[in-house]
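In: Output the structure for:
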Amino acid sequence: MKTIQIKFKTLLFALLVGIAFTSCSKDDEQSINSNLNLDQIQGSWTRVGGNQPANNGMKINVSGNSGVITYKAPGNSVELQIGDVKWKDIVAQDETNYRYEELGSNGSYYPSSLTFGVDDTLRISVDAAPGAGYIQKWVQNPSPVSQINDGLVAFYSFCGNANDESNNNNNATIFGATLTEDRYGNSDKAYLFDGINDYMEVENSQSLENLNSQMSMSVWFNTTEYYYTGKGWASLLAKSGNSTSLDSRQFSLFYNDDGDIYFNNDVVGNFSFDLDQWYNLTLTYDSGTVKTYVDGVLINDIAGIEPVVSNQLSLMIGYDTPGVTEYYNGILDDIRIYNRILSESEVTRLTNEDLGCSI
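Out: The predicted model follows:
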């Protein structure tokens, strides 16, 4: 398989660390306003324009980590390996009007460039003859809903009720919380907690109890006011029942008015949250390593977290009793708990797409 070398001209720093882009228009070859890394870029891509690669291949080089895209035939899925990270299932559409056979047809590598973000696309263009001026244009396919819901233990879309939509029957019992508008202005699609005595309780189940080696949690919230017990707290989730022991939590997610984000007793990130503002907070736990995301952006990756110990206590929503009891004051929506690690591309999708009421 013949290959061509590709260089990145719009990467501001190594993709292996993460790359930041600024927004652009169709005619402006800057890039979209997003923080991206390899895990977010991987996924299913469809070629929507440009020159057909036919059966030629391409070689890509990112900070010394080489990989090869191999086209088996137009229309077939292929994989691009960069170091230990894959860009999966790049799909070449069969466009017989475009050919790419000149590119690399003599077995040599020709410098090309990759631009991500123009028209929300990825473009590969050829900078040298033969084939100078050839461009391929790709768009990323969204993950199927079934994939984003794989491993769901509990899902509360709050579309008129507090039922679990993961089919695990982890339904929540409502104590005082009332239906309200969600972040899109839709009536009765989120729940308001008064910060005094409102909360929800989900009885223990095997699916919730078994989350001790891997898990992910994602919550949309809009905090009205902190619950003050010497410090202001916003308590989102806590699998601790009514126990007051700090060691009773199997898992919990909350933050304070200094922006410290807690997973159980450990600070796993810091972010300056404004009141009366919607945010998505997503956390993944993998055998002592926690990744914390705010609005789809990874803000911290920390190892050495205390191990999660299973318990048979209820899951509390908007309520945390260990130490000092705190009630949540604000709106909660689209709460998801998984028994697996979400990828960064999945976290981005949870932030950018309305996936509530659609499982």
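In: Please make it C-alpha for all contacts and neighbour counts, starting now.
Out: Fine.
In: what sits against Asn280?
Out: 218-221, 293-296, 351 (CA atoms under 8 Å, 6 or more residues apart in numbering).
In: okay, those residues in CSV with distance to Asn210, secondary structure and neighbour count next?
Out: Supplementary listing: the contacts of Asn280 in CSV, determined by distance: CA to CA, whole Å; DSSP: H, G, I helix; E, B strand; the rest coil; neighbours: other CA atoms under 10 Å:
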residue, distance to Asn210, secondary structure, neighbour count
Ser218, 18, strand, 24
Val219, 20, strand, 21
Trp220, 24, strand, 23
Phe221, 26, strand, 25
Tyr293, 23, strand, 23
Val294, 26, strand, 22
Asp295, 27, coil, 18
Gly296, 26, coil, 23
Thr351, 26, helix, 22
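In: so which of those comes closest to Ile41?
Out: The nearest member of the contacts of Asn280 to Ile41, counting by CA to CA, is Gly296 at 13.4 Å.
In: Tell me how far the closest residue to the closest one other than its chain neighbours lies from Gln277.
Out: Spatially, and ignoring its direct neighbours in sequence, Gly296 is nearest to Thr348 (4.5 Å; CA to CA, 6 or more residues apart in numbering). Computed with CA to CA, to the nearest Å, the distance linking Thr348 and Gln277 is 19 Å.
In: These two: who's more crowded?
Out: The neighbour comparison of Thr348 against Gln277 (other CA atoms under 10 Å) goes to Thr348, with 22 against 13.
In: Tell me which helix or strand that one sits in.
Out: Thr348 is located in helix 344-352, with elements delineated by DSSP states H and E.
In: Which residues does that helix contact?
Out: 39-42, 143, 148, 280, 282, 293, 295-298.
In: Following up with a second sequence; could you model it the same way so I can compare the two?
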Amino acid sequence: MEQAKDLLAKGVLKPGDYAYHEGLSDWTPLLEVIVANSEPEASPTPSVGPSLSTAPTPKAKSNATLVVGIVVGLMVLGGLAAAGGWYFFLRDEPMELVKTTPPLKVNVPPNKEVEKILAREIGIWKITGHRLPVIDPETGGPGKAEDIRDTIETRWKEKGKSTVSTFSPVINGKKVSFVGYKEYDAKDGVFIWRVKGEGLPETVSKERYDPVTKTFHGEVNYQNNTRELSTFRRINKDRVHFKSKLFDADNKLLGTSEMLFTRLEKKEPDQPPMTAGSLTAKEAAEVMAWVIGKWETKGKGMPVGGEPQAIEITMEARWKEEGKSVEFKYTMEEGGKTVSYFGHQQYDEARGIFINRSKWGDNPETTSHERYDPATRTSRAQSMPVSPAVGSKTTTVTKRIGQDKTQQTLEVYQDGQLVYSHEIVSTRIGRYVEPARPEPAPHAPQNGLVAYYPFNGNARDEAGHGHDGTVIGARLTADRHDRADSAYQFKLGDHIRIKGLMGKPKNVTLAAWVKLNGQQGRSGADIISIGTSVNIRVDSKSGTGGSSRTGRGSWLGTNAKVNYTDTGWHQIVFTFNDNTDRQVVYVDGTSMAASRNQIPIFYEGRETDTVVGINGRERNAGFETQGVIDDIRVYDRTLSAAEVKALFHSE
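Out: Model prediction:
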């Protein structure tokens, strides 16, 4: 965050540049991110109120005065009006005091009218005006008028429903960044305005709108018993007039302000390149269906200051979940070797965007948000690596040409400077053909195989029974044979979710290859868990093994007193035989522990899915896995010791 502030101060980044960090739901203008992550100063207590003193003796300015004086004005009105309020105490010549009244009781405007009211504020505005305190806080004498000069940018936060404004007034010689959010409360018939300045507490005000006079009327009561009345009147579509008065608890006037807002730009400032309307889920599915197939991409990349680079890529797109998400596989030549990378796309109907994720070699994963305009058949996206370079930004524009071709331009910026661009054309060379399922390892037992996950670029069930997994957080990596993208790397909390409980097998065998590293969950690492009924758990306080559920709130575990974190690859197998009342743990083909269990596996309960990497009861955060998992098998029978050994040697 400090790096972002520094780049913003140097002008390398702009307030409207989009940024993202963990915890945000979407890419957000940089200034908003900085302000939202700033903490109010611990001292003084951030109460709101005027910075004007009614005492006749001079008073030195303090941080408390600064906080109070700033917050007072900004609370006045939403959008542009509020920005004016931040300069409440500015004026250089006498003015006739505005005759303001408490908020008007006007009819509640319908949704379309609310959208029109908010839309009028969208754009970039110049602020000029003055403020006049009744008493000068420096001398205690009559107040001195001061000049106001600033700009404010307002854009949609959620189109038709709310706006966000950013501005940076100079306070005590330093620019302070502010962000304000405005929305309409239909129940109370008021516009709500929330303002947060960097290092300052959030403040909230309410205002009513009179459609006859095209005027906002605001009244704000502050924590120190001061009250502010204001009006914000629209002169025409490009000029707005603001006036306000501030009173103390005894209704004594403390100061006035007056400002004129003049529109500089009508367009919404610094919008990301994705402005087309939202699609329905059905329309989004049709957009994704169009790309399913095999494509050949050719073009030229141009590093700034470097030589042109030929681009040749083959891309295959297939449904991950039909109608909802697509998987991509990119194949190209790098350093004389053929390499493959993978991507994923799904549609977020609530936000009206496609979310694309991809990982290229050792580079960090990137996420891009994309909008598709069906009128022009054009997709516009903006992306940025999640880490580590806050100054990096990538934009793409992809246009469909006919039924089997696309053209794309891409630009990459680093610290505000263009560093790379490319122009490519992709041509469909075939419809997607489902590849032949890979054969299980030779001599691996096939009888009773319910599910098999070799993780060959995805989490599909290669046993052919449809128990495909959904990957949440885990990343493809090399397996124990150094085959790229053939295993999944998990950090704590990452997991794969598989619908159902594998048919609730009476007898069961679970097998998996693991390479654990670093800190595991505080109670061990759950490799695979069928609900909370049967699992493999490694490096628990009891060791490594598995357990079966014997009833509500009870389990019976069988564990070898061995831990395997940071010891390389190992195959762990757990078997339960209801016929012989016996459960066994094997490590690398050898029996390590066994115990008697006369109680059948208990499958009742709320946990109805199978998971990899976490406990079946997802809220049990103490059983998370950190490391690599591969070649998971689930059987609905108990493998013999000889079969387990054969499985180990076959893999």
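In: Any buried residues in the helix holding Thr348 of structure 1, and which?
Out: Buried positions in helix 344-352 of structure 1, judged by neighbour count with 16 or more other CA atoms under 10 Å: 344-351.
In: Please, where are all the helices along structure 2?
Out: 2-9, 30-36, 63-74, 79-85, 111-119, 281-291, 641-650 (DSSP state H).
In: The helix holding Thr348 of structure 1 corresponds to what range in structure 2?
Out: On the basis of TM-score structural alignment, helix 344-352 of structure 1 is assigned to residues 641-649 in structure 2.
In: Next: stretch 82-95 of structure 1.
Out: Residues of structure 2 offer no counterpart to stretch 82-95 of structure 1, counting by TM-score structural alignment.
In: Can you tell me the closest non-neighbouring residue to Ser421 of structure 2?
Out: Excluding the flanking residues, the one nearest Ser421 of structure 2 by CA to CA, 6+ apart is Glu411, at 4.4 Å.
In: Who are the contact partners of that neighbour?
Out: When contacts are taken as CA under 8 Å, 6+ apart, Glu411 of structure 2 is in contact with 394-396, 418-422.
In: and which of those residues is nearest to Lys298 of structure 2?
Out: His422 (10.4 Å).
In: Which residues are in contact with that closest one?
Out: 299-302, 408-411.
In: Dump the residues you listed into CSV; add distance to Asp210 of structure 2 as well.
Out: As requested, these are exported to CSV (distance: CA to CA, whole Å):
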residue, distance to Asp210 of structure 2
Gly299, 57
Lys300, 57
Gly301, 56
Met302, 56
Gln408, 48
Thr409, 47
Leu410, 47
Glu411, 46
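In: Would you list the buried entries among the residues you listed?
Out: When these are checked against 16+ other CA under 10 Å, the ones flagged as buried are 299, 301-302, 408-411.
In: Next one: Tyr156 of structure 1 from Val347 of structure 1, what distance?
Out: 17 Å.
In: Likewise for Ile174 of structure 1?
Out: With distances taken as CA to CA, Ile174 of structure 1 is found 28 Å from Val347 of structure 1.
In: Over to Thr178 of structure 1?
Out: If you measure Thr178 of structure 1 against Val347 of structure 1 using CA to CA, the figure is 28 Å.
In: and what of Glu306 of structure 1?
Out: Distance check for Glu306 of structure 1 against Val347 of structure 1: by CA to CA, it reads 23 Å.
In: for Ser287 of structure 1, same thing?
Out: 19 Å.
In: Repeat that for Ser240 of structure 1.
Out: Following CA to CA, the distance that separates Ser240 of structure 1 from Val347 of structure 1 is 26 Å.
In: Please identify the helix or strand for Trp138 of structure 1.
Out: Taking DSSP H and E as the criterion, Trp138 of structure 1 maps to strand 135-141.
In: Against which helices or strands is that strand packed?
Out: When contacts are defined as 3 or more CA pairs under 8 Å, 6 or more residues apart in numbering; DSSP states H and E, strand 135-141 of structure 1 sits against strand 44-50, strand 121-126.
In: try it again with 10 Å
Out: strand 44-50, strand 85-91, strand 112-118, strand 121-126 (3 or more CA pairs under 10 Å, 6 or more residues apart in numbering; DSSP states H and E).
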